[in-house]
Each structure stands twice: as C-alpha cells, then as structure tokens.
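Asker: Below are the sequence and a predicted model; questions follow.
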Amino acid sequence: MKALIVGIGGVGGYFGGKLAKAYGFSPDHSVVFVARGEHLRKIREEGLAVSTKDEGNWIARPDLVTDRPADAGQVDIVLFSVKGYDLEQSAELVKPCIHEGTAVISLLNGIDNAERLSAVIDRGHILNGCVYISAYLAAPGSVTQVGGPCTLFFGPETGPVEPYRPVEQFLKDGGVKATLTDDIASALWSKYIFVGPLGGVTSLSGKSLGGVIESEELRSMLAGMMEEVKAVASARDIVLPEDIVKNSIDMASNFPYETKTSIQLDFEKGNRTELDTFVGFLVKAARDLSIDAPLHERVYRELAARERR
C-alpha cells in the first residue's frame, strides 16, 4: 500500500512518523509526507524527529516528502491532518492522487469533515476519523507527543466496514493503535464533546488542562459546555453514553497538568485559529435545532472578538 500523510504537524507527524518508521523503504509499502517551507526542507534533509512520552524517540524517513501531492502519484490511503481552514484547499491538491479504491480519512477535529471532503473529492472512499493525542510541532523537522492514548478511530458514515479491514491492518502493522468502527458518528461526537469545550475554556481562561480541572468555576463551565454538546448530539440522534461528561472530564484529568489545547496555543501565538471548528460549529448546530447553548454562545462571542483584534 502507498499512504499519503497530508499535514505533518503534531497529529500527522506522530501517526505518519509511526508509519514511516515501520514501512520506510519497504518493498511492499510506501509512505509519503506532504509538508511545506522550512519544515519540508528539514524533513527532506534530516528526516522527521519524533519525540514521545512513552515510546521513545526516532527519526522518521518517509519514501518521499513534498509540497506537491501529485508527485506521489496515485495512493491507496490518504490521512488528512491539516488545520480545518485548510481542508478544502488541501483536498483539491490531493485529487490527482486518488483512484476509485483510495481510502480518504480525515483526522481533523470536528464533525463535518467527511461531508466537506466529499464536496471536493469525487472518487475513492471518504471516511471519517478521529484521534486522541496531545502532540505539537516543536520546530521545523520535529514533532513532540506529550499525552493522550494515541488512538485512532475511523470508519464509513454508512455502509459496511469490512472493505476497510486492509486499511486497519496496514495501520496496525505500522504501529498505530487503530480501530475500524461501524459507528464513527458516535466516535466523532465523543471526541468533539471532549476537545470542543476544552478548547473553548482553555482559550478563554488561558489556563492549562490541569488549571481548568482544579478550578471549580472553570470545571463547572467545562461540564456545562459538554452538556450543551450532548444535547445537540441527542437531537441529531447520536447516542452517547449517559456518563460521557464525567468520563470526559476524568480523561482530561489524566493529561499532564501543563497540557494546552491546540486552539489555545494558536491564540497565544497570534495564529489563525479553528474557532469555528471547536466552538462555532456547535453554536450554529444548536441554533438550527432551536437548542439553547448559552455557554458556547458566550465563549464564541468573546473569542471571536479576541481573534479580530
């Protein structure tokens, strides 16, 4: 199989780095990275340095690293791990690589990425996915994983999962803790109820995950936002575990105290953010369903004003 990893930040760098470590220069499989600028140059010259919390450190050397996806030719698997605001543009560039049997998997935060990809890509099999990991781009040519179980879930929105078993096996054999699921919608919402409210509260407060959890006021706000997500999911016929709010807060408690969310880091650095993905999506979905989501409304309003400054 040939796998194309689009976006070599924390997520793409970790999972792509695992695959490149396992399959680099294999006679049967190949791994291609799509990166840009100085990051591309560093990887091309020195490989991708991957540092992890519990799995050691290594240099990942993909078969090819390029800023032109078409250089890869046609591929069997595409993993998208770009920022949400870059998804459509990246998908356009990847279109020449996709054949009728290509599995195209979004690993982005958010709920509607498969729908967005389907609007651009008219071949292959568009699958949704989600990951649980805390990782970031430390410097050009270097990614660091600091927390999370490093798990990857993926599957079709409808239809049988069996055609995608070879993809699951490829990922597993490459060292990725991957699970093919026939209920990817629940997996996406289970992730969203975690990352959306956490991203909003950490960005608004400036506190790390540990700082949010130890503050009674912020923890209460976090739980309230999670309840708003749960209400919208329920109205969309997504069944989530009854205790998902408690479990999500418990999961956040298990991350290192100093962990910051990706959107929080973007706000701190003055970068473009994924505010619409983390918070705005839920605001719109709640309004469309006539569901009150006052905490999301407030967080979105205040962070949008901050982003405009």
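Answerer: It's in. Numbering: from 1, shown residues only.

Asker: all contacts plus neighbour counts: C-alpha atoms, from now on.
Answerer: Fine.

Asker: Show the contacting residues for I249.
Answerer: F194, I213, A223 (CA atoms under 8 Å, 6 or more residues apart in numbering).

Asker: so which strand or helix has the second one?
Answerer: When elements are assigned from DSSP states H and E, I213 belongs to helix 209-214.

Asker: Centre of the chain to that helix, how far?
Answerer: 22 Å (CA atoms, centre = their mean, to the nearest Å).

Asker: name the helices or strands packed onto the following helix or strand past it?
Answerer: Where DSSP H and E defines the elements, the next helix or strand beyond helix 209-214 is helix 216-235. When contacts are defined as 3 or more CA pairs under 8 Å, 6 or more residues apart in numbering; DSSP states H and E, helix 216-235 sits against helix 184-205, helix 209-214, helix 244-253, helix 281-288, helix 294-308.

Asker: what do you get if the cut-off is 7 Å, keeping everything else the same?
Answerer: helix 184-205, helix 209-214, helix 244-253 (3 or more CA pairs under 7 Å, 6 or more residues apart in numbering; DSSP states H and E).

Asker: what are the ranges of the strands in this protein?
Answerer: 2-6, 30-34, 48-51, 57-60, 64-66, 75-80, 98-106, 125-139, 142-155, 177-180 (DSSP state E).

Asker: For the shortest one, which outside residues touch it?
Answerer: Going back to what we said before, that points to strand 64-66. V32, F33, V34, A35, L40, R44 (CA atoms under 7 Å, 6 or more residues apart in numbering).

Asker: okay, pairing it with this:
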Amino acid sequence: MLSVKSTTLEAAVRDLAPAVGSGTAILPLLNGMAHLDHLADRFGDGAVLGGVAKVVTTLNEDGDILRMAPPTVVLTGERDGRPSARVDEVREVLAGAGIDTPEVPDIIGAMWHKWVFITTLAAVTSLARGAVGEVNAVPGGTEFGLAVLAEAAAVSAAAGYPVPESELGFTARTLATPDSPLTPSLYRDLLAGHPTEVEHVLGDLTARARALAVPTPLLDLATLQLRVHERRVAAAG
C-alpha cells in the first residue's frame, strides 16, 4: 500500500523496490493519475492496482498521522475493471482493519472523481487563502468555489469520466458549507511553507485540460500561484 504524497513518490519507489516480486500487488493511494504510469513503468503494468483513499488526515509535529474526521474509505480494483481474486483479498485485509472498502466497478473513474474533488478544494483554498467556511463567508465566495468545480468536472468529463450528479452534489455542498473548517493537505502544506503536490494534482490536470481543449482559467491561476510558491521553497533550500 503506497500512501505517500507525490513529492516523495520517487524515494518511496526506491525503498519498496527490493520487496516487489512477481506476485506483488501495489495499491497506490495518491491523488491524481500520473503515478500509475510511473509505477507501471517501474514494476510492470500488471503489478499496479487502482486506488482511492477518502480520509481526512494530517501530520503532527512528531510525525504522527492524525485522523481529523470521518470517513475512512479505501477503494481499489484492477485498472481494466475485471474481477480479481487479489483485489478481493486486499479488500478483506482492509475490512479486517476497520476500513470501509465498498466494491467499485470502475476504479479509474473513481480516481478521476476524487481528483476533481481534491483539485477543486486545493484550488479554492489556495487562491482564496482560507478554509472552506472562510471562503463562503465573503461575497462571491460560494460562486467562486462552484466555478472552480465546474472547470475540474469538465476536464474529467472530456477525458471520458463524467462525475455522477450525486458526487457533484456532494462536492458542491461541501464547498458551500457555512463555517466549515475544511482545508486540504495541499493548502496546509502551502501555509506551512512546505513543498506541495501542485504538479501531480493541479499541473497534470491543467495539462490534460489543454490537450482536451477544455478552458480552465481558475485552475490555471491556482497552478501558477502554487508554482511561484514552489520556486520560493526551492530557493530557500
């Protein structure tokens, strides 16, 4: 189970490589999609499952992972959608640890839909420099959040993975929740002056948007702003 951020993916790949054999299944839980090709190139296409984590966690000063709110859900499946005994085994292990693991018919679609959710939250909070509730508390804040969501959802739809209305509605309600303290980890990293997952989460999505001829001016602006931050972090060294 590979649950690092994209900023440490390469180091994690080096660390886990000696443990990967012919029967190993790798379950990556990173946001976005670019890591799938990277892992498949390194370990073989058949070794890599699709995966989605729906958790709200952060690191404390001691490096412990803190669960900040429910739920605890991990989705997984073969990337081609076929039934798989190894996926059933992985889900059984996760369920035994108290993790909800519902069956999902299209794990790649689920990954795209999570990507839309997390990209929207990251762009909204990073551009507005505030938690969801703080954005909603000012005139135009809710409308701004919904406009960002529309851009991200349009990219997913153009790629062949339209976000179901139920999930769009959930994200829209999340964005419009009054007084919500919700912030994504990318935004928390930004405020702390740490490197962020801008390229893996926003940069890759906006690049795909351009390839698909989908206009994403708000997501482009968020990507630009975060890239400036990355340069400052790198310069500070």
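Answerer: On my side now, so go ahead. For clarity, every value in this text was computed on a predicted model and none was experimentally measured.

Asker: Please state their TM-score.
Answerer: Here the superposed chains carry a TM-score of 0.88, computed using TM-score structural alignment, normalised by the length of structure 2; 231 aligned residues with a CA RMSD of 2.2 Å.

Asker: So for Q264 of structure 1, which of the strands of structure 1 sits nearest?
Answerer: strand 125-139 (12.2 Å; CA to CA).

Asker: which of the residues in the closest one are buried?
Answerer: Counting neighbours by 16 or more other CA atoms under 10 Å, one finds that the buried residues in strand 125-139 of structure 1 are 125-137.

Asker: Considering those, which is situated nearest to E258 of structure 1?
Answerer: Nearest member of the buried residues of strand 125-139 of structure 1 to E258 of structure 1, counting by CA to CA, is S134, at 11.3 Å.

Asker: counterpart of that closest one in structure 2?
Answerer: Counting by TM-score structural alignment, S134 of structure 1 lines up with V56 in structure 2.

Asker: That match reaches M68, doesn't it?
Answerer: Yes: between V56 of structure 2 and M68 there is a contact under CA atoms under 7 Å: 5.5 Å.

Asker: which residues do those two both contact?
Answerer: If you check V56 of structure 2 and M68 against CA under 7 Å, 6+ apart, no residue is contacted by both.

Asker: now for D220 of structure 2: what does it line up with in structure 1?
Answerer: Match for D220 of structure 2 (TM-score structural alignment): E297.

Asker: Now that match: closest residue in space, sequence neighbours ignored.
Answerer: Once flanking residues are discounted, E297 of structure 1 sits nearest to V283: 6.1 Å by CA to CA, 6 or more residues apart in numbering.

Asker: okay, now the one you found: neighbour count?
Answerer: When neighbours are counted by other CA atoms under 10 Å, V283 of structure 1 registers 24.

Asker: swap in G96 of structure 2?
Answerer: Neighbours of G96 of structure 2 using other CA under 10 Å come to 10.

Asker: could you measure the alignment partner in structure 1 of it against L4 of structure 1, distance?
Answerer: Mapped onto structure 1 by TM-score structural alignment, G96 of structure 2 lines up with D173. Counting by CA to CA, to the nearest Å, the separation of D173 of structure 1 from L4 of structure 1 is 16 Å.

Asker: what do you get for A135 of structure 1?
Answerer: Counting by CA to CA, the gap from A135 of structure 1 to L4 of structure 1 is 20 Å.

Asker: Ok, I77 of structure 1 next?
Answerer: 6 Å.

Asker: Between these two, which is the more surrounded one?
Answerer: When neighbours are counted by other CA under 10 Å, I77 of structure 1 and L4 differ, and L4 comes out ahead with 27 against 24.

Asker: dump the residue contacts of the more buried one.
Answerer: By CA under 7 Å, 6+ apart, the neighbours of L4 of structure 1 are V31, V32, F33, V75, I77, V78, L79.

Asker: Equivalent analysis for L27 of structure 2, please.
Answerer: M1, L2, V48, L49, G50, G51.

Asker: Am I right that the fourth one is in contact with D80?
Answerer: To tie it back to what came earlier, the one meant is L49 of structure 2. No: taking CA under 7 Å as the definition, L49 of structure 2 is not a contact partner of D80, at 9.3 Å.

Asker: quick revisit: quick one, which of the helices and strands packed on helix 216-235 of structure 1 gets closest to E100 of structure 1.
Answerer: helix 184-205 (21.8 Å).

Asker: which bit of structure 2 covers the closest one?
Answerer: Taking TM-score structural alignment, helix 184-205 of structure 1 hits residues 107-128 over in structure 2.

Asker: what about that stretch, how far off from structure 1?
Answerer: Once fitted to structure 1, stretch 107-128 of structure 2 is off its aligned match by 1.2 Å on average (mean CA distance after the TM-score superposition for structure 1).

Asker: and A192 of structure 2, how far is that from S185 of structure 2?
Answerer: 10 Å.

Asker: who has more neighbours, these two?
Answerer: A count of neighbours by other CA under 10 Å puts S185 above the other of A192 of structure 2 and S185, at 19 against 9.

Asker: Just give the closest residue to that one, not the sequence neighbours.
Answerer: Closest to S185 of structure 2 by CA to CA, 6+ apart is T58, at 6.9 Å.

Asker: which residues touch that neighbour?
Answerer: T58 of structure 2 touches I65, L66, R67, S185, counting by CA under 7 Å, 6+ apart.

Asker: do L146 of structure 2 as well
Answerer: A172.

Asker: what residue of structure 1 takes the place of it?
Answerer: By TM-score structural alignment, L146 of structure 2 lines up with A223.

Asker: circling back to that earlier point, so which of the buried residues of strand 125-139 of structure 1 comes closest to N57 of structure 1?
Answerer: Closest to N57 of structure 1, out of all of those and judged by CA to CA, is A135, at 13.4 Å.

Asker: For that closest one, give its distance to V82 of structure 1.
Answerer: Counting by CA to CA, the gap from A135 of structure 1 to V82 of structure 1 is 14 Å.

Asker: Quick check, central residue of structure 2?
Answerer: Of all residues in structure 2, the one closest to the mean position by CA atoms, centre = their mean is N31, 2.5 Å from it.
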